[in-house]
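Q: Turn this into a structure:
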Amino acid sequence: MIPSLTGELTGTHGRIATRTWPNLEADHLVLLAHGYGEHVGRYEHVAQVLVEHGAEVWALDHTGHGLSDGDRAVIPSFEDVVTDLHQLADEAVDARPDLPIALVGHSMGGLIAARYAQRYPAELDALVLSAPVLGRWAAVEHLLSLEEVPDDPLDVTTLSRDPAVGQAYSADELVWHGKFQRPMLEALQVALETVNAGPVLGDLPTLWLHGGADQLVPIEDTRTGIAHIRGTLLEELTYPGARHEVFNETNKDEVLDDVTDFLDRALGLTEPDDDDTEVEPQD
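A: All right, here's what the predicted structure looks like:
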């Protein structure tokens, strides 16, 4: 296992915990953006695969998450979170100049990644969106309509078909196990509206991954957001039967192979074989 290095930066809302998986022989950089209520430590296996495939990986715990400062599981402004991530990207590029850079975002991290790509299109060479919260999230709309947000625990069986994933999630002390806070819901809604009104992704190579049985972030809701931002180089992969966390699914090896294959092609890291077939962009 490749050891990671921990660090910190001063973000827009206090100290931000960072983690880097170094690779002195890297031919590209990957930024990771995690989802709501979790932390980058849950992406250890993802980072390991990426490093073994030639990446150096940089990530952080968003404000209010994991080991970073802030009220638990509250993001006051997604624009500020994107700014924090951009600061991390600047540090990565300063440390490893002249390497192409990709951004991988899961769930809420997919929303952050999409907004990052809208704000800094010239600074990314590839984008991967895993079950991204885009377009609309009916759960947020419903919860905001209520006078009081209910304290309903997450059904961990919706994360993955692998029971061990839900068990580890429940036991993880850095994961937020409480209810949604109204300021968080309001910030999510503003961010969704901002991305929907923002620019398209142009010719940025983008891979959208989604579980066909995702109950937390239904694929049809996300599809409305993809329709707003999609550029000319969008690829879509849907995994039948897979639930929300495709990087933690029973077919995670297939999913991560798809990601590294996409990065190879998008970043020009390998020459395509004559027999290779491209995934056609889907409407």
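Q: Every contact and neighbour count from this point should use C-alpha atoms.
A: Noted.
Q: show me what contacts residue 59?
A: The neighbourhood of residue 59, defined by Cα atoms under 8 Å, 6 or more residues apart in numbering, consists of 18-20, 31-33, 40, 88.
Q: wait, residue 99 sits on residue 29?
A: Yes - in this structure, residue 99 sits in contact with residue 29. The criterion is Cα atoms under 8 Å, and the distance is 6.4 Å.
Q: Before we compare anything, build this one as well:
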Amino acid sequence: MVQLQHGFAEYSERFVDQYSRLVPRLLESGIEVWAMDLLGHGRSPGRRGVVDVRRAVEDHVTVRRDMLARSLPLLAIGHSLGGLVTAGSITADETGVSGTVLLAPALPPHLPTPARALLGLATRLLPAAPAPLPAAPSAELTRRPDVVRQAQQDALMAHVRLPLLVATSSLDVAAAVWSGASRWQAPCLIAHGTADTSTDPRASPRLAGLLTAPGSSYLPVQGGRHELLHDDDAEMVFGHVRAFVGRHLGLGPSRMRRL
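A: Down below sits the predicted model:
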């Protein structure tokens, strides 16, 4: 099984006909895929784009516990904000996880206490207000203009700036990840494009440097943008994901060929 988590402003179904058709290719190889739309995203209820990432981590752990009742090998994949949710979930409870893939994960650094307190106060007053952060243009998410146009016209996308609640709760989850990643027992593959303007590509090698589980690795994608699985190097990145998934879910050669 694979537990798949989408990123900010998008939704799980994008991984069906976009993102290198990740979901169909997993299904075709006999891998069961579970994916949830974050609150405020896709087909989930809530104000568009507004989600408490701490709550998302709790929901992610709950979904995985339901998956583990199937008694099958399980691997977690998260993209962007979904990478942070996945990392936070693994930090909170790694039970039953055979491996983790983080694609362009959002990994904000520690914020000084006074600034964090001020941000927290603003969030309590106006949780849906835009965070005081530069917004990456949608045209920079990928080098493929067709994918950019499709996202801009997609009614299920949340076309909003990053809300304060997402920003502040991301800081809390990231703090737990930075302090707990060295204790992860399952291997992790982290991939990040060096030209990503949505999440910090410098944070991924720092996180990779904390990992001690054998088989963990960091894949820098030179010139890669944020949405790696439908950027110019999508098939190369998918090849690394496929090899990692096959290795850590114990897929035989015939199922690897289908994947």
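Q: Drop the TM-score for these two in here.
A: Comparison of the two superposed chains (TM-score structural alignment, normalised by the length of the second structure) gives a TM-score of 0.81, and 237 aligned residues with a Cα RMSD of 2.7 Å.
Q: Restricted to helices, list the contacts of residue 59 of the first structure.
A: In helices, defined here by DSSP state H, the members of the contacts of residue 59 of the first structure are residue 88.
Q: Keep only the contacts of residue 59 of the first structure that stay in contact in the second structure.
A: Mapped onto the second structure and checked by both residues aligned by TM-score structural alignment, their matches' Cα atoms under 8 Å, the contacts of residue 59 of the first structure keep the contacts 31-33, 40.
Q: Among these, which one sits closest to residue 104 of the first structure?
A: residue 32 (5.0 Å; Cα to Cα).
Q: okay, now the closest one: neighbour count?
A: Residue 32 of the first structure: 25 surrounding residues under other Cα atoms under 10 Å.
Q: What lines up with it in the second structure?
A: Taking TM-score structural alignment, residue 32 of the first structure has residue 4 as its aligned residue in the second structure.
Q: who's in contact with its match?
A: Taking Cα under 8 Å, 6+ apart as the test, what residue 4 of the second structure contacts is 12, 33-36, 76-78.
Q: Who wins on neighbours among the kept ones among the contacts of residue 59 of the first structure?
A: Compared across these, residue 33 has the highest neighbour count, 28 neighbours, by other Cα under 10 Å.
Q: Pick out the most distant pair among the kept ones among the contacts of residue 59 of the first structure.
A: The most distant members of those, if one measures by Cα to Cα, are 31 and 40, lying 10.9 Å apart.
Q: Now do the helices in the second structure.
A: Counting by DSSP H, the helices of the second structure are 14-17, 22-28, 53-68, 81-92, 113-125, 145-152, 164-180, 203-210, 234-249, 253-258.
Q: so who does the aligned residue in the second structure for residue 110 of the first structure touch?
A: For residue 110 of the first structure, the aligned position in the second structure is occupied by residue 83, per TM-score structural alignment. Under the criterion of Cα under 8 Å, 6+ apart, the contact list for residue 83 of the second structure reads 5-7, 77, 102-106.
Q: now do residue 6 of the first structure
A: With contact set as Cα under 8 Å, 6+ apart, residue 6 of the first structure has these partners: 17-20.
Q: please redo it, this time with the cut-off set to 7 Å
A: Residues touching residue 6 of the first structure, when contacts are defined by Cα atoms under 7 Å, 6 or more residues apart in numbering, comprise 18-20.
Q: Also residue 182 of the first structure?
A: By Cα under 7 Å, 6+ apart, no residues touch residue 182 of the first structure.
Q: residue in the second structure matching it?
A: With TM-score structural alignment defining the correspondence, residue 182 of the first structure maps onto residue 164 in the second structure.
Q: neighbours around the residue lying closest to that match once chain neighbours are set aside, how many?
A: Spatially, and ignoring its direct neighbours in sequence, residue 164 of the second structure is nearest to residue 131 (4.6 Å; Cα to Cα, 6 or more residues apart in numbering). When neighbours are counted by other Cα under 10 Å, residue 131 of the second structure registers 20.
Q: ok, residue 131 of the second structure to residue 167 of the second structure distance?
A: With distances defined as Cα to Cα, to the nearest Å, the gap from residue 131 of the second structure to residue 167 of the second structure amounts to 7 Å.
Q: list the buried ones in stretch 60-72 of the first structure?
A: Taking 16 or more other Cα atoms under 10 Å as the neighbour-count basis, stretch 60-72 of the first structure is seen to contain the buried residues 60-70, 72.
Q: That one aligns to what range in the second structure?
A: Against the second structure, the aligned range for stretch 60-72 of the first structure is residues 36-48 (TM-score structural alignment).
Q: Among the contacts of residue 83 of the second structure, the buried ones, what's the PyMOL command?
A: This is the PyMOL syntax for the buried subset of the contacts of residue 83 of the second structure, where burial follows 16+ other Cα under 10 Å:
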select buried, resi 5+6+7+77+102+103+104+105+106
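Q: Other residues contacting the match of stretch 60-72 of the first structure?
A: Surrounding stretch 36-48 of the second structure, the residues in contact under the criterion Cα under 7 Å, 6+ apart are 5, 9-12, 49-51, 56, 156-158.
Q: ok, which pair from those is furthest apart?
A: Put simply, by Cα to Cα the two of the contacts of stretch 36-48 of the second structure set farthest apart are 56 and 156, 18.9 Å from each other.
Q: and residue 250 of the second structure, what pairs with it in the first structure?
A: Using TM-score structural alignment as the criterion, the counterpart of residue 250 of the second structure in the first structure is residue 268.
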